[in-house]
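1. Quick check, what structure comes out for this input:
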Amino acid sequence: MELLSLDNLFTLAMLTLLQAVLGFDNLLYISLESKRAPPHRQALVRRIGIGLAMVLRIGLLFLLINVIDMFKTPWFDLHWTGVVEGEFNFHSTVVLLGGAFIMYTATKEIWHMMQVQHLGQEDRKPKSVAGLIFWIVLMNLVFSFDSILSAIALTDVFAVMATSIFIGAALMVWLADGVADFLEKNRMYEV
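-> Down below sits the predicted model:
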């Protein structure tokens, strides 16, 4: 199959659109986390975090393509008729843990915003650049499972999938400063 075929180009466009839509939560998280760095390092934290996450996301894609059967094979079944029925596998565990972390982060941010309004000031200490980059990369990987699994479902051409991840990361770098500035000026949209 030719790499630049109309079919592959259409799939690339569709995957890039999916990367943009499904990656918006990543961009919000990156913007919020990077605000915890010293002000002059925030843009650097965003760019390094997105860049490292892109490289690791492509690596994760390669790994998942090679171990996709692990996602399909259930670890155990739940059969409580009328209440809960289903199967647990690796994918459902990742989604469950990712959702729990999102709930924790949102609750923590809402609590912090309520304290800031109550005290009338923000007293957060800046965090280390390396620590922030670590969390940005880790959460970007957790949040990216949906887009990676969508890519695997749409095509079997690795180059098309990797290119869409690269384009999605480039869009995130391009938009990250603007989103961070918007959230700084409009705190009500942070959570």
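
2. contacts and neighbour counts: CA atoms only from here.
-> Fine.

3. Report all helices and strands that the helix of greatest length in the chain contacts.
-> Counting residues, the longest helix in the chain under DSSP state H turns out to be helix 90-119. For helix 90-119, the packing partners by 3 or more C-alpha pairs under 8 Å, 6 or more residues apart in numbering; DSSP states H and E come out as helix 69-72, helix 129-143.

4. one more time with 10 Å
-> For helix 90-119, the packing partners by 3 or more C-alpha pairs under 10 Å, 6 or more residues apart in numbering; DSSP states H and E come out as helix 24-34, helix 69-72, helix 129-143, helix 145-154.

5. Just name the most buried of these.
-> helix 24-34 (a mean of 22; mean count of other C-alpha atoms under 10 Å).

6. to compare against the first, here's another:
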Amino acid sequence: MEWLSNPEIWISLVTLTILEIVLGIDNIIFISIMASKLPASKQKKARQLGLALAMITRVLLLLSLTWIMTLTSPLFNMGEWMALTDAELLKQFAISGRDLILIIGGLFLIYKSTSEIHDKLEGEEHHTDTKAVVTFSGVIVQILLLDIVFSLDSVITAVGMADHIEVMIAAVIIAVLVMMLSAGGISDFVNKHPTVKMLALSFLLLIGVSLLAEGFDQHIPKGYIYFAMAFSVLVEMLNLKMNKGKKPVHLHNLPEEK
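-> Reported below is the predicted structural model:
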């Protein structure tokens, strides 16, 4: 326990916790949007359970670091199927277990965000009652699947920034507890403002494309992605301030604000 008196450990804990919270924003957005499809009485429970599952998933992955490291080993090479001979090209087309998870997760996120945008803008409002066909367990399963993808990214970041497993686990737990406290406010704000909900869905679409690119070893610096998201949020906040008091546009399958 000597590491508790080491100031470098505490600095890495604070830094990693902040980073985990930032990386968890997309998780909160997805959970909030999925939970909003349930009756109001079950939404808080779905958010809390979803974030609890995210914490458990991340801790279990951290405790399985040896297995995590094996995910970076190539399983097969698509370049060989295309008869490529260039070594660099072959390296780019090598697919590992981590790549497969990111590709599948990215495709799922692109599909989910696109279908949600379509449903809210052009869905059959009077013929399809979304909340009647969406079950609590179905929402939790979808949240769990995306938790695995988001958690993998989070754990790989944690491994690269800290040397002690205790620090990594503590940072993950603290970050998830902070997200649990803020999830309700974020969810209410997103659901109250339809344009913000569309913006949140576009963020998920952007993150899905980023995961897909990452799966094919085309790294997009996260700084660019988060800057684009932050700038979009700033513009939307200005729009909301300018249009304060005006009745927001009504999206399909959402209760109209009185």
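
7. before we move on, the earlier item: turn the helices and strands packed on helix 90-119 of structure 1 into CSV, including distance to Asn186 of structure 1.
-> Below are those laid out as CSV (distance: least, C-alpha to C-alpha, whole Å):
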stretch, distance to Asn186 of structure 1
helix 24-34, 12
helix 69-72, 40
helix 129-143, 22
helix 145-154, 28
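
8. Against Ala162 of structure 2, how distant is Leu211 of structure 2?
-> Remark: distance between Leu211 of structure 2 and Ala162 of structure 2 (C-alpha to C-alpha, to the nearest Å) = 23 Å.

9. make that Ser12 of structure 2, sorry
-> The value you get for Ser12 of structure 2 to Ala162 of structure 2, if C-alpha to C-alpha is used, is 6 Å.

10. do the same with Leu4 of structure 2
-> 14 Å.

11. do the same with Lys241 of structure 2
-> Separation of Lys241 of structure 2 from Ala162 of structure 2 (C-alpha to C-alpha): 41 Å.

12. what about the two, which has more around it?
-> Counting neighbours by other C-alpha atoms under 10 Å for Lys241 of structure 2 and for Ala162 shows that Ala162 has the greater number, 17 against 10.

13. Who are the contact partners of the corresponding residue of structure 1 for the more buried one?
-> Using TM-score structural alignment, the partner of Ala162 of structure 2 in structure 1 is Thr155. Going by C-alpha atoms under 10 Å, 6 or more residues apart in numbering, Thr155 of structure 1 touches Asp7, Asn8, Thr11, Leu12, Leu15, Met161.

14. Would you agree the second one is in contact with Glu2?
-> Read that as Asn8 of structure 1. Yes: Asn8 of structure 1 lies in contact with Glu2 (C-alpha atoms under 10 Å); the separation is 8.2 Å.

15. Which one's more surrounded, the two?
-> Asn8 (18 against 7).

16. Give the buried residues for the helix or strand containing that one.
-> Element membership of Asn8 of structure 1, judged by DSSP states H and E, is helix 6-22. By 16 or more other C-alpha atoms under 10 Å, the buried positions in helix 6-22 of structure 1 come out as Asn8, Thr11, Leu12, Leu15, Thr16, Leu18, Gln19, Ala20, Leu22.

17. Kindly report the same for stretch 91-100 of structure 2.
-> By 16+ other C-alpha under 10 Å, the buried positions in stretch 91-100 of structure 2 come out as Phe93, Ala94, Ile95, Ser96, Gly97, Arg98, Asp99, Leu100.

18. what's stretch 210-220 of structure 2 aligned against in structure 1?
-> Against structure 1, stretch 210-220 of structure 2 falls on no residues (TM-score structural alignment).

19. Who are the contact partners of the residue of structure 1 most remote from its centre?
-> Here structure 1 reaches farthest from its C-alpha mean at Thr81, the gap being 34.8 Å by C-alpha atoms, centre = their mean. By C-alpha under 10 Å, 6+ apart, the contact set of Thr81 of structure 1 is empty.

20. overlap in contacts of Ser12 and Ala162 of structure 2?
-> Met168.

21. Do I have it right that Glu189 of structure 1 meets Asp181?
-> Quick fix: residue 189 of structure 1 reads Tyr, not Glu. No: if you go by C-alpha under 10 Å, Tyr189 of structure 1 and Asp181 don't touch, sitting 11.7 Å apart.

22. Just send the contacts of Thr155 of structure 1 back as TSV, with distance to Trp174 of structure 1 too.
-> As requested, these are exported to TSV (distance: C-alpha to C-alpha, whole Å):
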residue	distance to Trp174 of structure 1
Asp7	28
Asn8	25
Thr11	23
Leu12	19
Leu15	18
Met161	20
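
23. right, and out of the residues you listed, which lies closest to Arg57 of structure 1?
-> Nearest to Arg57 of structure 1 among the contacts of Thr155 of structure 1, counting by C-alpha to C-alpha, is Met161 at 10.5 Å.

24. The closest one: which element?
-> Using DSSP H and E, the element containing Met161 of structure 1 is helix 158-185.

25. Quick check: that helix compared with structure 2, mean distance?
-> Once fitted to structure 2, helix 158-185 of structure 1 is off its aligned match by 0.8 Å on average (mean C-alpha distance after the TM-score superposition for structure 1).

26. Just the angle for that helix relative to helix 145-154, thanks.
-> Between helix 158-185 of structure 1 and helix 145-154, the angle comes out at 150 degrees (axes from the mean of the first three to the mean of the last three C-alpha atoms, to 10 degrees).

27. centre of the chain versus helix 158-185 of structure 1, how much separation?
-> 11 Å (C-alpha atoms, centre = their mean, to the nearest Å).

28. Can you give me the buried ones in it?
-> Neighbour-count burial for helix 158-185 of structure 1 [16+ other C-alpha under 10 Å]: 160-162, 164-173, 176-177, 179-180, 183.

29. Surely Leu175 of structure 1 and Leu27 touch.
-> Yes: between Leu175 of structure 1 and Leu27 there is a contact under C-alpha under 10 Å: 8.2 Å.
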